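> Have a look at this prediction, sequence included:
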Amino acid sequence: MDDDRVWSFEKSLWDGTPEHYRELVDETCLMVLPHPPFVLSGTQAIEAVADTTRWTEVAFSKGQIARPQEGLIVVAYHIEASRGDETYQANCTSTYRWLSHEVWRVIQHQQTPPLVVQGAVEKTG
C-alpha cells in the first residue's frame, strides 16, 4: 500500500461509516483509548469506536509510516478532529496487517491526548 493510500485508509477510520469501520478493523485488534475501559480487544474494540458519531473534519500532522516487514504497516501521527462544536486532539498509532491482494486490516490502534507536563500543555504544532 503506497503512502497516499495509507493516509486515506487511516482517515476513513475517523470519518467513514460504522460499517466501513467494522470492515477495516480486525476482530483480533488491540486498542487503547483515553476513556474507560481504556484497553479493549476484539469485537469490544470494534464496537466501542464503530458506535460513536463519526468526525466531520479530520486533519493529520507529524505523520510517519514504517514498514517493519512485508505485510505490516505502522503509522504514527497527530490528529485534530471535530464534529459540530466538539473538537479532539491526540497522538495516535495504528498497525495494519496484510491479508490478501488490496485487503488490509487494523490489528492495533492507540490514542493519547496531549499530555499536561509540569503545568504546560504539550505543544502539537
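Perfect, thanks for sending it.
> hey, let's count contacts and neighbours off CA atoms from now on
Will do.
> quick one, longest helix in this protein?
The longest helix of the chain (DSSP state H) is helix 3-15.
> Who are the packing partners of that helix?
Judged by 3 or more C-alpha pairs under 8 Å, 6 or more residues apart in numbering; DSSP states H and E, helix 3-15 is in contact with helix 18-24, strand 57-69.
> before we go on, here's another structure to hold up against the first:
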Amino acid sequence: MKTESFWAEEENFWLEGPDFYRANMVPDAVMEFPEPTGTLKGPQILAALENAPRWEKVVFFDRSREMLGNKVRLTYRAEGWQNGEAIYVAKCDSTYVKMGGEWLLTHHRQEPIGS
C-alpha cells in the first residue's frame, strides 16, 4: 500500500470481510470495540467477522494522519451506514506498521458518539 492509500485501506477494513483482514493486518493485531464486543486479538478478530454483517458504506470526517518512522496513526470520526441510513457514529483511531515493505494494521479502536 502506498502512503496516500491509507484512507482507502481504512475504508476497506469497515467494508470488507475476513480475507481482507487476513491479508492486511498483523497476526496479533488488537481491535477495541464498544461492549458487548470489547477487545479482540488476532484470531478472535477473524472469528468475529465470519458471520458479522458488514457496513454498506462508511464516511470519515475530521481525518488526521501522523507518520513516525515505520508507524502511521489515523484518527477520525466515522459514520457507518446500513439500509441507506447512518446508524453508527464513532471516534476512531488505527495504527499501521510497516513490515517487510507492507503497511499492516496493528491496532484499531472505536468509541461511539451519541446514543
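In hand now; what should we look at? These figures come from a predicted structure and were not determined experimentally.
> sorry, back to before: hey, what's the angle from the longest helix of the first structure to strand 57-69? Just curious.
Put simply, helix 3-15 of the first structure runs at 130 degrees to strand 57-69, going by axes from the mean of the first three to the mean of the last three C-alpha atoms, to 10 degrees.
> could you measure the residue most central in space within the second structure against residue 114 of the second structure, distance?
With distances taken as C-alpha atoms, centre = their mean, the residue of the second structure nearest its centroid is residue 13 (4.8 Å). Per C-alpha to C-alpha, to the nearest Å, residue 13 of the second structure is found 22 Å from residue 114 of the second structure.
> same check, this time on residue 86 of the second structure
Taking C-alpha to C-alpha, one finds residue 86 of the second structure at 13 Å from residue 114 of the second structure.
> Also residue 26 of the second structure?
According to C-alpha to C-alpha, residue 26 of the second structure and residue 114 of the second structure sit 31 Å apart.
> out of these two, which sits in the busier spot?
residue 26 (19 against 7; other C-alpha atoms under 10 Å).
> Just tell me what the more buried one corresponds to in the first structure.
Structural alignment (TM-score structural alignment) places residue 26 of the second structure against residue 26 in the first structure.
> Any buried residues in the longest strand along the first structure, and which?
Longest strand in the first structure by number of residues (criterion: DSSP state E): strand 86-100. Buried residues in strand 86-100 of the first structure, counted by 16 or more other C-alpha atoms under 10 Å: 89, 90, 91, 92, 93, 94, 95, 96, 97.
> next one: stretch 6-15 of the first structure
By 16+ other C-alpha under 10 Å, the buried positions in stretch 6-15 of the first structure come out as 6, 7, 9, 10, 11, 12, 13, 14, 15.
> Could you do stretch 50-61 of the first structure as well?
Applying 16+ other C-alpha under 10 Å to stretch 50-61 of the first structure flags 50, 54, 55, 58, 60 as buried.
> Stretch 76-84 of the second structure too?
Those would be 76, 77, 78, 79, 80, 81, for stretch 76-84 of the second structure by 16+ other C-alpha under 10 Å.
> out of the residues you listed, which are inside helices?
Judged by DSSP H, helices contain none of the buried residues of stretch 76-84 of the second structure.
> need these in a markdown table with distance to residue 107 of the second structure, can you?
Output for the buried residues of stretch 76-84 of the second structure, formatted as a markdown table (distance: C-alpha to C-alpha, whole Å):
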| residue | distance to residue 107 of the second structure |
| --- | --- |
| 76 | 14 |
| 77 | 16 |
| 78 | 16 |
| 79 | 19 |
| 80 | 19 |
| 81 | 23 |
